[in-house]
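# pasting the structure only:
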């Protein structure tokens, strides 16, 4: 099943495709400085289409196996953000983790809030998940605003949670219960 939804007249949230390598590399190059404080350190090769072409198929396979839902925000054929549902666990847990970023030129428009709302509805109604989880750096107030606007609640603090920008950094953990 292919996932796609219009967020605005010019931005669409859609499932990642095996043909997205060039557009992904372009998006990461364009946003390299913008994303550096919020993401793991990346090797130089990460910013090439070849790097993405070699690895993209695994994310597409994860999508088809139901273990993840990797998506992109697209505007006029350019990727302007990512929203990924990963670590999907079914059974007694029915849980997934959200991670996302938005292009520097598209911040402040409410796009990621709309994208997360669409992913929440899809996770609940189509994937049957019970809970979503997300973690943000304590000083990432924009990301926290997206989560709280959509209804996520803060549930904890995780010391040295992820290695971001070359350092193990604390994170604030949020959850959203989809079926009450």
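Nice, thanks for sending it over. On a predicted model such as this, the values are computed, not experimentally measured, just so you know. Numbers count the residues shown, from 1 in each chain.

# switch to C-alpha atoms for all contacts and neighbour counts from now on
Will do.

# Any chance you could list what contacts stretch 20-31?
Contacts of stretch 20-31 with the rest of the structure, by Cα atoms under 8 Å, 6 or more residues apart in numbering, involve 46-50, 52-53, 56, 77-81, 103-104.

# can you tell me which of these are in helices?
Among these, DSSP state H puts 49, 50, 52, 53, 56 in helices.

# residues in contact with the fourth one?
Looking back up the chat, that one is residue 53. 18, 19, 20, 21, 22.

# Would you mind listing the buried residues in whatever helix or strand residue 33 lives in?
Element membership for residue 33 (DSSP states H and E) is helix 32-35. For helix 32-35, burial by neighbour count (16 or more other Cα atoms under 10 Å) applies to 32, 34, 35.

# ok, second structure coming up, stack it against the first:
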């Protein structure tokens, strides 16, 4: 798989990724309004994310198939904080046909390396719903530590869901 930071040219492939995985991802993501994953909406979003004046508080990555360039997985660093905190949140999703094949772990590892080496962050945080056993296993395999549980942390499909809070600390910082 190829890993890259998203660009405005990725609007079509991201739209197709979310269209193909709508049911697969629905249980784990906040509800989206109609048209949220249209090519037009992705073009607008990516223009903002990728512009020099855009959202410097996030970086978004995709893993694509070598043969067709289709999106196999996404991973984002959001809420990037500088100063004494030097931290961010990491979110991710994988195409249902690549689930359990190591694609997500490889992409997340690349993104974590970017967070620590390129952004010099001290902490990457990732949270998951207690019933999401795949996310628990993924984060554990990446070295994340459980720090606690947040009650009614995020609204997922209209329901306030508890989340397990985890983090990974930059091994180069002491």
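Looks like it arrived, so ask away. The model shown is predicted, which means the values in this text are computed figures rather than measured ones.

# How close are the two chains, by TM-score?
Overlay of the two chains. TM-score (TM-score structural alignment, normalised by the length of structure 2): 0.92; 170 aligned residues with a Cα RMSD of 1.6 Å.

# what's stretch 18-29 of structure 1 aligned against in structure 2?
Aligning stretch 18-29 of structure 1 against structure 2 (TM-score structural alignment) gives residues 8-19.

# thinking again about what came up before, which of the buried residues of helix 32-35 of structure 1 sits closest to residue 98 of structure 1?
residue 35 (16.5 Å; Cα to Cα).

# What's the local residue count around the residue nearest to that closest one when sequence neighbours are not counted?
The shortest distance from residue 35 of structure 1 to any non-neighbouring residue, by Cα to Cα, 6 or more residues apart in numbering, is to residue 101 (7.8 Å). Using other Cα atoms under 10 Å, residue 101 of structure 1 has 20 other residues around it.

# next one: the one 3 residues further on
When neighbours are counted by other Cα under 10 Å, residue 104 of structure 1 registers 16.

# can you pull the contacts of it?
Counting by Cα under 8 Å, 6+ apart, residue 104 of structure 1 has contacts 31, 34.

# what's the counterpart of it in structure 2?
Residue 104 of structure 1 maps onto residue 96 in structure 2, by TM-score structural alignment.

# Turn the buried residues of helix 32-35 of structure 1 into CSV, including distance to residue 63 of structure 1.
CSV is the format used below for these (distance: Cα to Cα, whole Å):
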residue, distance to residue 63 of structure 1
32, 26
34, 27
35, 24
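
# Quickly name whichever of those residues is closest to residue 108 of structure 1.
residue 34 (14.0 Å).

# Surely residue 25 of structure 1 forms part of a strand?
No - applying DSSP: H, G, I helix; E, B strand; the rest coil, one finds residue 25 of structure 1 to be helix, outside a strand.

# Now do the helices in structure 1.
Going by DSSP H, structure 1 shows helices at 21-30, 32-35, 49-65, 111-125, 141-150.
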